[in-house]
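Enquirer: Fold the stuff below for me.
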Amino acid sequence: MMTSKSTGLVNWIRSGNLITQIIFALIAGIILALVSKPAAQSVSLLGELFVHALKAVAPILVLLLVTASIANHQQGQKVNIRPIVTLYLLSTFFAAVVAVVASYHFPQTLILTDAHSGSEAPKGILAIAQGILLSMVVNPVDALINANYIGILVWAIALGLAFRHSSAATRNLLNDLSSAITWLVAKVIRCAPIGIFGLVASVLGTNGFSALSSYITLLLLLIGCMLIMALVVNPLLVFWKIRRNPYPLVFLCLKESGVTAFFTRSSAANIPVNMAIAERLGLDEDTYSVSIPLGANISMAGASITITVLTLAAVNTLHISIDLPTAIMLSLVASLCACGASGVAGGSLLLIPVACNMFGIPNEVAMQVVAIGFLISVLQDSAETALNSSTDLLFTAAVCQAANASEQQL
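Expert: A predicted model of the protein is given here:
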């Protein structure tokens, strides 16, 4: 028979504050790595199970959410998607500009050794554009299996439009399926503290804290750019929409969405968290049920920063001089590449060679930069995802609140 203390502990694990639990798990993982590296390495399975579970449920989540939202949209309903998408794209571009300016004032260099022999990357801007177009028309089953979120999004929109002509019972079934997968993802995210404990302990137990020491200034530059976006540029864009102090909304989104996304490292898996917050804020469901899954695919300010900063670090290392027009062109390329990253963990890193190609940097050298990116991805990818996912919620809330204010004035 369980005692009252053990019952309280179980209830706290099942329904306690997730952010508090994640912090406890993070501390516990660090302590275990410091006390015993073999023990820390032995719990890696917990982290791997959590990551694989997120990867398994995220693609079907995006498919069902977008399909159900579009299928149940009624003609004449105003969903305000266009201004939200505009903010997404502006934020992604401005993030690249911030990264260019910061890299100019705080230039970084890399230790380039043997060429990385990992995944192949696109070799030019036309290649990435062609890749995006081809990924839009893949087989839907293939898109789900390979987590091709652009392909999933295209099929979800197409199916949603088709199901708008179906019976009410069919549309209700889609809603039920969407609710079911959302519930399932929420249960997976409740396991985040256990998964994070395994991830942190195993990474630190295997690599130690020295893996990050060689590139601490590079990490600081990346995270600094992301903080500028989160605390300066994004609030300015929000103020442009709501015409009042944006920081209460900004801090709410960073706390409620950004912290969770920082540890799950998946914009797609953080969709249910963002939608639950949107519902609590009283936002228009017809808007956020589409804009938040869409943002997980095209709102990529963090990825834009990563591509730009690491590319310019390679440029500085090779003593390649660039002018302002070239830097602006890099911002455009980085924005396009970031939208092609599609919320996949580490996806922005594999697109770095596209930007490097602008400066004639060989693919072998560019893939060394990718390898360095993976080395620091423990913090870089987490901060990138936190910015991306919290921005999705922030701009959705800003546009919805602006629309409500306009209606009240009429």
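
Enquirer: going forward, measure contacts between C-alpha atoms and count neighbours the same way
Expert: Noted.

Enquirer: can you map out the helices along the stretch 201-350 of the chain?
Expert: In the stretch 201-350 of the chain, the helices defined using DSSP state H, counting those that start in this stretch lie at 216-228, 234-242, 247-253, 259-264, 271-280, 285-298, 301-317, 324-340.

Enquirer: Please identify which of the ones you listed is closest to residue 183.
Expert: Closest of those to residue 183 is helix 271-280, at 8.4 Å (criterion: C-alpha to C-alpha).

Enquirer: Centre of the chain to stretch 248-264, how far?
Expert: Put simply, stretch 248-264 sits 12 Å off its chain's centre (C-alpha atoms, centre = their mean, to the nearest Å).

Enquirer: buried ones in that stretch?
Expert: Neighbour-count burial for stretch 248-264, counted by 16 or more other C-alpha atoms under 10 Å, picks out 249-251, 253-254, 256-264.

Enquirer: run this one through as well so I can compare:
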Amino acid sequence: MQRFGLLLRIIIAIALGIVIGIIANDWLIRLFATLNDIFGGFLSFIIPLIIIGFIAPGIGYMGKGAGKLLSITALIAYTSTIFAGIIAFITASNLYPAILNGQSLTMFNDPSSALLGGFLDFELHPPFEVVTALILAFVLGIGMAALKNNALLNVFNDFRSIVELVISKAIIPLLPFHIFGIFANMTHAGQVASILQVFAVVFVMIILLHILYLILQYSFAGALNKQNPFQMLKTMLPAYFTALGTQSSAATIPVTLEQTKKLKVKDNIAGFTIPLLANIHLSGSTITLLSCATAVLFLQGESITFGTIFPFLLVLGVTMIAAPGVPGGAVMASIGLLESMLGFSPTMVSLMIALYLAQDSLGTACNVTGDGAIASITDSINNRWHITKK
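Expert: Have a look, this model is predicted:
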């Protein structure tokens, strides 16, 4: 219920931002813009730390005890995540020109209608660049996986806990205020109507994509195991609705595990794959991220090619490994990539966060439900190849 409290605060922040944006004068809007600049600077500072804190221990833990079955499961999960993003991008890039026809945000490319700036020229430099953080995280993660002891891995696990505390105790609580300031500024600039229409269209499209992708996953799993895919989906519905309420893959693990066993997946396979997939299989979140990112770029009037989005998607699939169990963990992990690889400005990032968090529970529910299909596929492969003896 606490997770829904955040969604309610975001909705209230958007509504208040619109009201204040209509009645406020330039001075008050600039005050909100100043606070947004300060928060945005802190967010830029923490992004490289988020990348290292998530990726390095995530890769390190995956490497510990890595065997054929772990490698196969991780590869299937990663492929599913990437394929989900490709489907979302192709769908969005083909549908948005029709369903969002005429919608744009001139504040991105028209100086006469730009958002008002703050009173201070506030800039907080991050400790290192996003690409540097990514490379460092990969090197450290692979190195920790190769070490014979867990000493360094335990240190980075504690570091990840610190980063998660910063997100859950500072960034997440302040996000509604940040979104409030952005929407007040956009309303003052006359841009809020476009945003609200985009919210509605993207929301419906994402729900449909989640449903279609789950049907695709279970059709493949059902074909391998000679089961009815729709009956398998029905079996997993308790996990879907639990994730919808908790908004956490980790908190839903007991229900996901119980329902996955009902898919005739062996107990030892289910017990191994479900906790792993809760951290590395993010197909639903990826659909949400790509749909929202493409929408923001469309509003900017910028066309994006598959050649640009595919490298972003490949890195995104790794970056979101072990995203924290807090609302919006996936989008927080992706901010650095949005800025460095897709050229998102602070305002675009704020819109992205608002769009994503409004639909975060749906992405999590899709992730969790899809875990059952991946576990079933892994079990089928194990039965054919006899990777494990039991």
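
Enquirer: TM-score, when you put one on top of the other?
Expert: Once the chains are laid over each other, their TM-score by TM-score structural alignment, normalised by the length of structure 2 reads 0.57; 280 aligned residues with a C-alpha RMSD of 4.5 Å.

Enquirer: would TSV of the buried residues of stretch 248-264 of structure 1 with distance to residue 137 of structure 1 be doable?
Expert: Putting the buried residues of stretch 248-264 of structure 1 into TSV (distance: C-alpha to C-alpha, whole Å) gives the following:
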residue	distance to residue 137 of structure 1
249	37
250	36
251	38
253	34
254	35
256	35
257	31
258	32
259	34
260	32
261	29
262	31
263	32
264	29
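
Enquirer: for these, which one is nearest residue 402 of structure 1?
Expert: Nearest to residue 402 of structure 1 among those is residue 249, at 12.6 Å by C-alpha to C-alpha.

Enquirer: Report the contact partners of that closest one.
Expert: residue 394 (C-alpha atoms under 8 Å, 6 or more residues apart in numbering).

Enquirer: Check the buried residues of stretch 248-264 of structure 1 and tell me the two furthest apart.
Expert: Within the buried residues of stretch 248-264 of structure 1, two members stand farthest from each other by C-alpha to C-alpha: 249 and 264, at 21.9 Å.

Enquirer: got the contact list for residue 394 of structure 1?
Expert: By C-alpha under 8 Å, 6+ apart, the contact list for residue 394 of structure 1 reads 238, 249-250, 253.

Enquirer: if you skip the residues just before and after it, what's nearest to residue 7 of structure 2?
Expert: residue 358 (6.2 Å; C-alpha to C-alpha, 6 or more residues apart in numbering).

Enquirer: What's the local residue count around whatever residue of structure 2 lines up with residue 98 of structure 1?
Expert: Aligned counterpart of residue 98 of structure 1 in structure 2: residue 87 (TM-score structural alignment). Residue 87 of structure 2 has 17 neighbours, counted by other C-alpha atoms under 10 Å.

Enquirer: relative to helix 306-319, how tilted is whatever helix or strand residue 87 of structure 2 lives in?
Expert: Following DSSP states H and E, one finds residue 87 of structure 2 within helix 68-99. Going by axes from the mean of the first three to the mean of the last three C-alpha atoms, to 10 degrees, helix 68-99 of structure 2 is angled at 140 degrees with respect to helix 306-319.

Enquirer: May I see the buried residues of helix 68-99 of structure 2?
Expert: Quick answer for helix 68-99 of structure 2 (16+ other C-alpha under 10 Å): 69-70, 73-74, 76-89, 92-93, 96.

Enquirer: I'd like the distance from that helix to the chain centre, please.
Expert: The chain centre lies 13 Å from the centre of helix 68-99 of structure 2; the measure is C-alpha atoms, centre = their mean.

Enquirer: before we move on, what about stretch 373-383 of structure 1?
Expert: 12 Å.

Enquirer: and the aligned residue in structure 1 for residue 271 of structure 2, how many residues sit next to it?
Expert: Structural alignment (TM-score structural alignment) places residue 271 of structure 2 against residue 289 in structure 1. Residue 289 of structure 1 sits with 25 neighbouring residues when counted by other C-alpha under 10 Å.

Enquirer: wait, residue 289 of structure 1 sits on residue 64?
Expert: No: judged on C-alpha atoms under 8 Å, residue 289 of structure 1 makes no contact with residue 64 at a distance of 10.6 Å.

Enquirer: Quick check: stretch 383-394 of structure 1 compared with structure 2, mean distance?
Expert: Stretch 383-394 of structure 1 differs from its equivalent in structure 2 by a mean of 1.3 Å after superposition (mean C-alpha distance after the TM-score superposition for structure 1).

Enquirer: For residue 369 of structure 2, see how far away the residue nearest the centre of structure 2 is.
Expert: The centre of structure 2 sits closest to residue 330, judged by C-alpha atoms, centre = their mean, with a distance of 2.9 Å. The spacing between residue 330 of structure 2 and residue 369 of structure 2, counted by C-alpha to C-alpha, to the nearest Å, is 17 Å.

Enquirer: now swap in residue 76 of structure 2 and tell me
Expert: Relative to residue 369 of structure 2, and taking C-alpha to C-alpha, residue 76 of structure 2 is found at 15 Å.

Enquirer: what do you get for residue 87 of structure 2?
Expert: Taken as C-alpha to C-alpha, the span from residue 87 of structure 2 to residue 369 of structure 2 is 18 Å.

Enquirer: What of residue 341 of structure 2?
Expert: Shown here: residue 341 of structure 2 relative to residue 369 of structure 2, a distance of 30 Å by C-alpha to C-alpha.

Enquirer: try residue 69 of structure 2
Expert: For residue 69 of structure 2, the distance to residue 369 of structure 2 equals 21 Å [C-alpha to C-alpha].

Enquirer: Let me know how buried the counterpart of residue 219 of structure 1 in structure 2 is, in neighbour terms.
Expert: Using TM-score structural alignment, the equivalent of residue 219 of structure 1 in structure 2 is residue 203. Residue 203 of structure 2: 18 surrounding residues under other C-alpha under 10 Å.

Enquirer: Go through the helices of the stretch 201-350 of structure 1 and pick out the most buried.
Expert: For the helices of the stretch 201-350 of structure 1, average neighbour numbers computed from mean count of other C-alpha atoms under 10 Å are highest in helix 301-317, which has a mean of 27.

Enquirer: same for that one, what does it pack against?
Expert: Counting contacts by 3 or more C-alpha pairs under 8 Å, 6 or more residues apart in numbering; DSSP states H and E, helix 301-317 of structure 1 is packed against helix 81-105, helix 216-228, helix 324-340, helix 352-356, helix 363-375, helix 377-409.

Enquirer: Quick one: closest of those to residue 53 of structure 1.
Expert: Evaluated with C-alpha to C-alpha, those place helix 377-409 nearest to residue 53 of structure 1, the distance being 17.5 Å.

Enquirer: circling back: name the nearest residue to the match of residue 98 of structure 1, sequence neighbours excluded.
Expert: Nearest non-adjacent residue to residue 87 of structure 2 (C-alpha to C-alpha, 6+ apart): residue 287, at 7.8 Å.
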